[in-house]
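Asker: have a look; sequence and predicted model below, questions after that.
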Amino acid sequence: MYPTPNTNLLTLTLLLTTSLASPLIEKRAPPISLGLARTFGALAASTLTSVGNTVVTGDCGTYPGTSITGFPPGPGVCTGKTTSGGLASLNAEASCLLAYNNAKGLVPTRALTSANLGGLVLPPGIYTFPTEAAALSAGSTLTLSGAGNPNGQWVFQIGTTFAAGANSKIVMSNGGQACNVYFVLGTAASIGANASLQGNILAGMTIAASAGASGSGTWCSKNAAVTLINNKLVALSTCTSV
């Protein structure tokens, strides 16, 4: 039996549909998850230090380091478990490392033309910068708009440092959730006085916050210390993240 014109047309339609649909599936980034680290507000590889009346709503921990200072019996408060060098911190650091590597390995969807995030309104995506370092300038606001999708994720791939200036802000809008925001940086994060940030900070080295800064999400250093001064951190353990 010879193929009819209708058969040839159906075959061509199927081939075109397959070839056009496949790239759309490949461009969809797999979701990032913090796993067992999601209950931690502050997690360090070496030391976790608090000065003053820091309040961490969630767990606090170190691994493989064992030094935690400034929390009970100090003035700082950690509402969840405080574990130094224990199994819970080991598992959390392992989860943090996995999330870090997964986020770093994602294919970028947008290359930003400025290293300064201040004043931008950004939809979900995987972002890179024109320089190795990135910043949120003092007094500025970064708005992350979810476009009505609560599962949209933002991943900021930063080669070296991230600096949030004093009184800077990250705000969520249009259904976006802070639990789905990841700042993934090669070295250190510095958070200026009274800055108010939304999202998880996964740093290769230190995370240091100045007085009055606050954050929603997990602040995790995979190789160094986390230092806090009169800060307020809230772990997003019950967030409806994907």
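Answerer: All right, it came through fine. All figures in this text were calculated on a predicted structure; none of them were measured in a lab. Numbering: from 1, shown residues only.
Asker: all contacts plus neighbour counts: C-alpha atoms, from now on.
Answerer: Noted.
Asker: longest helix anywhere in this protein?
Answerer: Criterion DSSP state H: the longest helix present in the chain is helix 5-27.
Asker: what helices and strands are in contact with that one?
Answerer: Using 3 or more CA pairs under 8 Å, 6 or more residues apart in numbering; DSSP states H and E, no helix or strand is in contact with helix 5-27.
Asker: putting a second one here so we can go through both:
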Amino acid sequence: MTRNNIKNYFVMSVLILSASGMIQNNAFAAPTLGTASNFAVLGGTTVTNTGNTVVTGDLGVSSPGVACTGFVGCTTTGLGTVTGTIHVGDPIANQAHADAATAYGSLIGATCTTIEPAVADIGGQTLTPGVYCFPSSAAITGTLTLDGSGVYIFKIGSTLVTTAENSNVVLINGATADNIFWAVGSSATLGTNSVLEGTVIAYTSITATAGATVDGRLLAINGAVTMDTNNVTVVGTGDGGNGNHDDDEDCTGGHGHDHDGKDHDGKGGHGKGHDKDHDNKGHKDKGHDGKYSGKQYGKN
């Protein structure tokens, strides 16, 4: 081997090692949710609902909270429906609560890769996988685009607020809802008709106002989850949630079996839309039209 060849070989080896190190440094581990992964909604004190909310996944309230209102099958019935199992103050809900608290601890212990301003609105931005830390509060006004496969962790010191009507999270190039986590230091408020992707774990409470849609989970550690005519669909449990696909698109069925977002033949996910006008006539408002299909929900 000539001197130049040896030099070139050495330089190439250094470049390969450097690239490997960059890949490792940018690989952020998702927290283990344990039994909480089965829950689309989990409250620490109560879960309350007004209107035709649809929860695809389990719903629970851990002890000492013993109240669940506004859903068929809860302690006080209502218009809301749950396609999974309802657990109120039982060992399954209590274990899920403990697992959610452990996951929250893992999230807030993650090393920051980006430190945002004390009060930050990340609407209008395009972000890649990483750990984004907000010393105080975070807001989403307009469209937040998450670009690329990998884990997204948002560590928020106090509150998360998504604005009404125009707050939307769009996933591109392999980003998936099951790899997005919002660790909220106090409470989260999801604005009217807003769309959020990922698992929200709030130290205190979560309020989803009328028409808000979530692909992920709403898990409150010490407070209530308050809902009003929402759609919350659990992700990342290996089967795209507990519901079956609604082949006739009349909003009475589940939301896809393998969550790949490709079509409506029982193999696809539910896109981004959940019939924002709540007329039970289809899913054309923000999805099911190909705009958010395919790569956005790529895990089967």
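Answerer: Looks like it came in fine. The shown structure was predicted, so the numbers you read here are calculated from the model rather than taken from an experiment.
Asker: just to revisit the earlier point, now the longest helix of the first structure, how far from the chain's geometric center?
Answerer: When C-alpha coordinates are averaged (CA atoms, centre = their mean, to the nearest Å), helix 5-27 of the first structure and its chain have centres 37 Å apart.
Asker: can you tell me the centre-most residue of the first structure?
Answerer: The structure's the first structure has its C-alpha centroid closest to residue 182; by CA atoms, centre = their mean the separation is 1.9 Å.
Asker: tell me which element it falls in.
Answerer: Assessed by DSSP states H and E, residue 182 of the first structure sits inside strand 181-185.
Asker: mean distance, that strand to its aligned residues in the second structure?
Answerer: Mean deviation of strand 181-185 of the first structure relative to the second structure after superposition (mean CA distance after the TM-score superposition for the first structure): 0.6 Å.
Asker: can you confirm residue 5 of the second structure is in a helix?
Answerer: Yes: counting by DSSP: H, G, I helix; E, B strand; the rest coil, residue 5 of the second structure falls inside a helix.
Asker: how about it, what's its partner in the first structure?
Answerer: With TM-score structural alignment as the matching criterion, residue 5 of the second structure is left without a partner in the first structure.
Asker: ok, which stretches of the stretch 151-300 of the second structure are strands?
Answerer: Listed from the start of the chain, the stretch 151-300 of the second structure has strands (DSSP state E, counting those that start in this stretch) covering 152-156, 160-162, 168-172, 180-184, 188-190, 195-202, 206-208, 213-220, 225-228, 231-233.
Asker: what's the most buried one of those?
Answerer: Of the strands of the stretch 151-300 of the second structure, the one with the most neighbours on average (mean count of other CA atoms under 10 Å) is strand 213-220, at a mean of 30.
Asker: how close does the helix or strand where residue 60 of the first structure lies sit to the second structure?
Answerer: For residue 60 of the first structure, the enclosing helix or strand under DSSP H and E is strand 59-62. Comparing strand 59-62 of the first structure with its match in the second structure after superposition yields a mean distance of 0.4 Å (mean CA distance after the TM-score superposition for the first structure).
Asker: so what touches that strand?
Answerer: The set of residues that contact strand 59-62 of the first structure without belonging to it, under CA atoms under 8 Å, 6 or more residues apart in numbering, is 39-48, 68, 78-86, 89-90, 235.
Asker: can you do 7 Å?
Answerer: When contacts are taken as CA atoms under 7 Å, 6 or more residues apart in numbering, the neighbours of strand 59-62 of the first structure outside the stretch itself are 39-48, 78-85, 89.
Asker: only whichever of these are buried, select them in PyMOL.
Answerer: In PyMOL, a selection of the buried entries from the contacts of strand 59-62 of the first structure looks like this (16 or more other CA atoms under 10 Å):
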select buried, resi 39+40+41+42+43+44+45+46+47+48+78+82+83+84+85+89
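Asker: so what does residue 160 of the first structure match up with in the second structure?
Answerer: Under the alignment (TM-score structural alignment), residue 160 of the first structure pairs with residue 158 of the second structure.
Asker: burial measure for the nearest residue to its match once chain neighbours are set aside, as a count.
Answerer: Of all residues beyond its chain neighbours, the one nearest residue 158 of the second structure is residue 185 (4.4 Å), with distances taken as CA to CA, 6 or more residues apart in numbering. The criterion is other CA atoms under 10 Å. On that basis, residue 185 of the second structure has 23 neighbouring residues.
Asker: residue contacts, residue 185 of the second structure?
Answerer: 156-159, 202-203.
Asker: can you pull out the helices in the stretch 1-150 of the second structure?
Answerer: Across the stretch 1-150 of the second structure, reading from the start of the chain, the helices by DSSP state H, counting those that start in this stretch fall at 3-25, 91-108.
Asker: TSV please, covering those and showing distance to residue 116 of the second structure.
Answerer: Converted to TSV, the helices of the stretch 1-150 of the second structure look like this (distance: least, CA to CA, whole Å):
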stretch	distance to residue 116 of the second structure
helix 3-25	20
helix 91-108	15
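Asker: what's the most buried one of the ones you listed?
Answerer: Looking across the helices of the stretch 1-150 of the second structure with neighbours counted as mean count of other CA under 10 Å, the highest average goes to helix 91-108: a mean of 20.
Asker: how big's the offset between that helix and the first structure?
Answerer: After superposition onto the first structure, helix 91-108 of the second structure lies on average 1.0 Å away from the residues it aligns with, using mean CA distance after the TM-score superposition for the first structure.
Asker: residues in the first structure aligned with that helix?
Answerer: Mapping helix 91-108 of the second structure onto the first structure (TM-score structural alignment) gives residues 87-104.
Asker: contacts for that stretch?
Answerer: Among residues not part of stretch 87-104 of the first structure, those counted as contacts by CA under 7 Å, 6+ apart are 32-37, 61-63, 83, 155, 157, 184, 202, 220, 222.
Asker: sounds good, over and out.
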